[in-house]
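K.L.:
only geometry, no sequence info:
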């Protein structure tokens, strides 16, 4: 009988991208791989409400609510109070994903920035973490994080699917944030990213899939799913000189600290 795999948590995925008939098998494969919990992420307010229905009744499945920066121009900039109200649901553990994406340029920069600030303020008011998307926008992400902290006080946040430069990672840590690594960490050319992952404080790192995107090696090119966070965790354990069990325990403890609504319950 093989040993049971260590408990991992997929801190950022998009479960609503899977077909309803696929959903039970996706979750079953994750459980079999030792992925005990997952956070399905909001990308628009309407989609965020649908996620609540998707995860309802499934122990260990959580969600966040928010507007992705690529969709920031598609609906009005949310009022922080409206986002705060959505976080009162027991399944909602965070706000986002929000942030800045200057790669695809689907929304004007000023609109993305205003939405990002609204999400940060809502997260602070609600006492939950904000999940941040950062692509080709390191300087503005760091600037807004620093300005919002100075103006309104500290807030919890996670740089999800981290693939930015060392300067942004270090700024995030200095401001009390966390950094999450996805399948990108396993790509052969991600040498600098693995060096950053090696050097981050142990109490500030998480793992994720961003499924159905960014499948890790050796699954690259296929549709990603939560079960495969184990491959990213294995690479992160290797670069940090940890056993799989130690890495799982570490990232799970960090997840609980960042998302305290998940502590001691299986909502």
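P.N.:
Structure received. Keep in mind that this is a model prediction, so the values were computed, not measured.

K.L.:
when you work out contacts or count neighbours from here on, use the C-alpha atoms and nothing else.
P.N.:
Will do.

K.L.:
hang on, residue 206 in a strand?
P.N.:
Yes - secondary structure of residue 206 (DSSP: H, G, I helix; E, B strand; the rest coil): part of a strand.

K.L.:
could I get the contacting residues of it?
P.N.:
Contact criterion C-alpha atoms under 8 Å, 6 or more residues apart in numbering gives 11, 178, 179, 180, 181, 251, 252, 254, 255 as the residues in contact with residue 206.

K.L.:
now residue 96
P.N.:
Taking C-alpha under 8 Å, 6+ apart as the criterion, residue 96 is in contact with 41, 42, 43, 64, 65, 66, 67, 68, 119, 130, 131, 132.

K.L.:
how about these, which pair is most distant?
P.N.:
Pairwise distances among these were taken by C-alpha to C-alpha; the largest, 13.8 Å, belongs to 41 and 119.

K.L.:
mind listing what's buried in stretch 111-120?
P.N.:
111, 112, 113, 115, 116, 117, 118, 119, 120 (16 or more other C-alpha atoms under 10 Å).

K.L.:
how much space between the fourth one and residue 107?
P.N.:
In this case it means residue 115. Remark: distance between residue 115 and residue 107 (C-alpha to C-alpha, to the nearest Å) = 11 Å.

K.L.:
now for these two: what residues contact both?
P.N.:
Joint contacts of residue 115 and residue 107 (C-alpha under 8 Å, 6+ apart) are 69, 72.

K.L.:
let's bring in a second model and compare:
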């Protein structure tokens, strides 16, 4: 099965019921997905979606865009909410200096609180990094010296420096539809050097629909196109790419992996 490691089903739900979105994903071979929390105030909605669908898991966290109003100064609340069995990751968190919807210092404080929560719970940190590679690497490394923690750089679009730093710390790299874009040759060059056992795939839906779905609202079913492109970049069969990224997902998102491996996973709700 394919796994969409990062989507926003709550955003898609604003346009109507997402039952058919999840069903289309299943028909496309997407056997599981993680719907990502971006605001603590919206976590109940995210969790309700995960509880509704057997194949959907979720995270808890605050996007850097929201750090000004909802950023976490301590890991306590994140750790508390992460006890729910459907919560499989911490984030998304990180730094975004492209839009800067929140002050940089508040983004950094919240980022470090999320890292502490990942370290405490053992759940993977889901990292957003845009136009902030240097500070992202500095914080990840600084916190890693305080104790190891699992992590994934989601929707990776950065250069080789961030990729190399992430790999050195044992983190994973997740690719979204951007890797299929005609303009993404530099990204494809960086990705070609990432070991197959460190790669994940995602949609980040409803954003960044991959070729050949550009211009459409992205959804988990479309992750198959990203997987196909990634198999070309890595010069392996699509079947092997799917097998590898699914195994990687289970290793990193171990709580989800344990659930997926249970007999009857994905049965009727």
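P.N.:
Perfect, thanks for sending it. Owing to the predicted nature of the structure, the values given are computational and were not obtained by experimental measurement.

K.L.:
Provide the TM-score value for the superposition.
P.N.:
Aligned and superposed, the two chains score 0.95 in TM-score terms (TM-score structural alignment, normalised by the length of structure 1); 260 aligned residues with a C-alpha RMSD of 1.2 Å.

K.L.:
about what we covered before: inside helices: which ones of the contacts of residue 206 of structure 1?
P.N.:
Cross-referencing these against helices under DSSP state H gives 251, 252, 254, 255.

K.L.:
make a ChimeraX selection of the buried ones in those residues.
P.N.:
One line in ChimeraX is enough to select the buried ones among these; burial here means 16+ other C-alpha under 10 Å:
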select :251,252,254,255
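
K.L.:
so the longest helix seen in structure 2 matches what in structure 1?
P.N.:
The helix that spans the most residues within structure 2, counting by DSSP H, is helix 104-121. Aligned using TM-score structural alignment, helix 104-121 of structure 2 spans residues 109-126 in structure 1.

K.L.:
thinking again about what came up before, give me the mean distance between the longest helix of structure 2 and structure 1.
P.N.:
Its match in structure 1 and helix 104-121 of structure 2 itself, once the structures are fitted together, sit a mean 0.4 Å apart by mean C-alpha distance after the TM-score superposition for structure 1.

K.L.:
now for that helix, which elements pack on it?
P.N.:
Based on contacts counted as 3 or more C-alpha pairs under 8 Å, 6 or more residues apart in numbering; DSSP states H and E, the elements that helix 104-121 of structure 2 packs against are helix 67-70, helix 76-81, strand 87-96, strand 125-130, helix 133-145.

K.L.:
and with 6 Å instead?
P.N.:
Applying 3 or more C-alpha pairs under 6 Å, 6 or more residues apart in numbering; DSSP states H and E, one finds that helix 104-121 of structure 2 makes contact with no other helix or strand.

K.L.:
that one vs strand 87-96, what angle?
P.N.:
160 degrees (axes from the mean of the first three to the mean of the last three C-alpha atoms, to 10 degrees).

K.L.:
which residues touch helix 104-121 of structure 2?
P.N.:
In this structure, residues lying in contact with helix 104-121 of structure 2 by C-alpha atoms under 6 Å, 6 or more residues apart in numbering are 64, 67, 71-75, 79, 93-94, 124-125, 149.

K.L.:
8 Å instead?
P.N.:
For helix 104-121 of structure 2, contacts defined as C-alpha under 8 Å, 6+ apart pick out 61-62, 64-65, 67-68, 71-76, 78-79, 82, 89-91, 93-95, 97, 124-125, 139, 143, 147-150.

K.L.:
next one: stretch 41-50 of structure 2
P.N.:
Residues outside stretch 41-50 of structure 2 that contact it (C-alpha under 8 Å, 6+ apart): 9, 10, 35, 36, 37, 56, 57, 58, 60, 70, 86, 87.

K.L.:
list the contacts of the counterpart of the third one in structure 1.
P.N.:
The criterion is TM-score structural alignment: under it, residue 35 of structure 2 has residue 40 as its aligned partner in structure 1. Residue 40 of structure 1 makes contact with 12, 13, 14, 15, 16, 51, 61, 62, 63, 64, according to C-alpha under 8 Å, 6+ apart.
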